[in-house]
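1. Dropping the sequence and predicted coords here.
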Amino acid sequence: MTGATRGIGREVVAQLVAAGHEVLLGARDRAAGDRAAAAIGAEVVELDVTDDASVARAAQMVRRRGGLDVLVNNAGVPGHACDATEIDAATIRAVFETNVFGVVRTMHAFAGLLRASAQPVVVNVSSGLGSIAAAVDPDAHVDTVPVWVPALHYGASKAALNMLTVQYARACPWMRINAVDPGFTATDFNDHRGTRSVADAARVVVDLATIGFDGPTATFTGDHGTVPW
């Protein structure tokens, strides 16, 4: 699992470990990863999704351990909030580097391991802010659009992640891959302004991470079911 030292990521790892799964906790900061993994009972893997070499080393480590059945792409950054007209290409690129290209890096590096699994599953942690349907008609989807809304680059990155999810599902029918909206959760990500607990948010991710091959693919799911694309 990428981005798992705190917040929703850490709680997902904790719930999976509690359910009896063997979990690798992905951490960009090794020291923070060691602390989180020791507290939860997981194993840390150093992994920076913005660094090709780091992702390749992580995949090699997982290969040496014996394989991978489930990949949860959780690492993400919000970007700083500012007026849309003040955002330049470099600002958007920085957010996409983690939220979009980071997922492509992990998918590329771990594809062989997933293909070797009997029931490969991928969960991409997205956001209701990536819903184009909600963006054009927020009154119709008030549960997917929180009061806290960062600059446009975050929503655009999650919309791109949603499309990646669908395209990977179409190209790779041998795996189950879905996008998940954990909801507006109180974490460091939003200065704890969220209205959901990390435990509730993590359960949505865990549910999709533990499906079998008869489970859904190419879906966008939240706590109350399907989220509009």
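-> Happy to help now that I have it.

2. C-alpha from now on. contacts and neighbour counts both.
-> OK.

3. show me where this protein has strands.
-> With DSSP state E as the definition, the chain shows strands at residue ranges 24-27, 43-46, 70-73, 121-125, 176-180, 220-222, 225-226.

4. Comparing those, which comes out most buried?
-> When neighbours are counted by mean count of other C-alpha atoms under 10 Å, the highest per-stretch mean among those falls to strand 176-180, a mean of 28.

5. Contacts for that strand next, please.
-> The list of residues contacting strand 176-180 from outside it, by C-alpha atoms under 8 Å, 6 or more residues apart in numbering, reads 120-127, 162, 165-166, 168-169, 204-205, 208, 213, 215-222.

6. before we move on, what about stretch 130-146?
-> The contact list for stretch 130-146 (C-alpha under 8 Å, 6+ apart) reads 127-129, 154-160, 162, 183-184, 227-229.

7. Among those, name the ones in helices.
-> Using DSSP state H, the members of the contacts of stretch 130-146 that fall in helices are 154-160, 162.

8. Ranking by neighbours, what's the top pick from the contacts of stretch 130-146?
-> Going through the contacts of stretch 130-146 with other C-alpha atoms under 10 Å as the criterion, the one with the most neighbours is residue 128, at 29 neighbours.

9. Could you pull up the contacting residues of residue 150?
-> Remark: with contacts taken as C-alpha under 8 Å, 6+ apart, residue 150 is in contact with 78-82.

10. Need the buried ones from those selected in PyMOL.
-> Typed into PyMOL, the next command selects the buried ones out of the contacts of residue 150 (criterion: 16 or more other C-alpha atoms under 10 Å):
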select buried, resi 78+79
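
11. Comparison target below:
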Amino acid sequence: MTTTLITGANRSLGLETTRRLIEAGHTVYAGMRDPDTGDAARDLGAHVVALDVTDQASVDAAIAALPELDVLVNNAGILGTVLTTDGLDADEMRTVLETNVVGLVRVTQAALPLLERSANPVIVNVASGVGSPRLLSTPGTDEHPVPAIPYAASKAAVIALTVQYAKNLPGMRVNASDPGYTATDFNGHSGHQTTTEGTDATVALATIGQDGPTGEFHNRHGRIEY
């Protein structure tokens, strides 16, 4: 049985990833800041664990509660409350980076000892095409009109972290997924993809074998060039 931890698993993409990986036969631990919001995950058969990626003690307690770990899906992330240069300051940037980047590192580092015991350790970092300078600067892409500064910077960092973790951990498969423009609370459900389509890449990367890719960035159609 494959044991999987998903952060930010109480709703939207995290909850759908939980559903699909349970359907694929994984034992899923659904991490979320407030376990009281986890009824939907429990109904799917997930084990709900309190996990706030911005709190080291919370992360350590969540990891300690796991009997083993084969797959880590770093899904937790925030958009932030200030998107453009209007009102943007260092505190706002720090808040977004603390969850989306530092939080990812905090969870990954805590999980590594368990992952190293797995016969097929896998890490999937949920990034975004908004983290790709190429897509952000190409007219006609979904990413080009997006003004968000902190969020884009954080997801660019997630992509770079993925590459560097993959190089440092050759025995693991470490990849980043791009959900694409998916209808979620993030965008007022304006996206043109369903949450199932938005989790295609994450689920595919979470179920790869030892011969699978590593250090790559994928959307539901395949590999994305950075």
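-> Nice, I can see it. Keep in mind it's a predicted model, so treat the numbers as computed, not measured.

12. okay if I get the strands of structure 1 as CSV plus distance to residue 137 of structure 1?
-> Below are the strands of structure 1 laid out as CSV (distance: least, C-alpha to C-alpha, whole Å):
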stretch, distance to residue 137 of structure 1
strand 24-27, 36
strand 43-46, 41
strand 70-73, 28
strand 121-125, 22
strand 176-180, 20
strand 220-222, 17
strand 225-226, 16
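
13. Closest one of the contacts of residue 150 of structure 1 to residue 6 of structure 1?
-> Distances from residue 6 of structure 1 to these, taken as C-alpha to C-alpha, are shortest for residue 78 (14.9 Å).

14. what about the closest residue to that closest one other than its chain neighbours, distance to residue 130 of structure 1?
-> Distances taken as C-alpha to C-alpha, 6 or more residues apart in numbering place residue 154 nearest to residue 78 of structure 1, at 5.6 Å, with adjacent residues excluded. With the distance defined as C-alpha to C-alpha, to the nearest Å, residue 154 of structure 1 ends up 8 Å from residue 130 of structure 1.

15. so stretch 173-191 of structure 1 aligns onto which residues of structure 2?
-> Using TM-score structural alignment, stretch 173-191 of structure 1 corresponds to residues 170-188 of structure 2.

16. show me where structure 2 has helices.
-> Residue ranges of the helices in structure 2, as given by DSSP H, are 12-23, 39-44, 56-64, 90-97, 103-115, 133-136, 149-168, 195-198, 200-206.

17. wait, what's in contact with residue 153 of structure 2?
-> With C-alpha under 8 Å, 6+ apart as the criterion, the residues that contact residue 153 of structure 2 are residue 131.

18. Also residue 151 of structure 1?
-> Listed by C-alpha under 8 Å, 6+ apart, the contact partners of residue 151 of structure 1 are 79-84.

19. And the residue nearest the centre of structure 2?
-> residue 75 (2.4 Å; C-alpha atoms, centre = their mean).

20. What does that one correspond to in structure 1?
-> Alignment of residue 75 of structure 2 against structure 1 is given by TM-score structural alignment, with residue 74 as its counterpart.

21. Now do the contacts for its match.
-> Under the criterion of C-alpha under 8 Å, 6+ apart, the neighbours of residue 74 of structure 1 are 1-4, 9, 124-125.

22. That one and residue 135 of structure 1, how far apart?
-> Using C-alpha to C-alpha, we find residue 74 of structure 1 at a distance of 22 Å from residue 135 of structure 1.

23. Repeat that for residue 84 of structure 1.
-> Residue 84 of structure 1 sits 15 Å away from residue 135 of structure 1 when distances are taken as C-alpha to C-alpha.

24. can you pull the buried residues of stretch 129-143 of structure 2?
-> For stretch 129-143 of structure 2, a neighbour-count test (16+ other C-alpha under 10 Å) marks 129-132, 135-136, 142-143 as buried.
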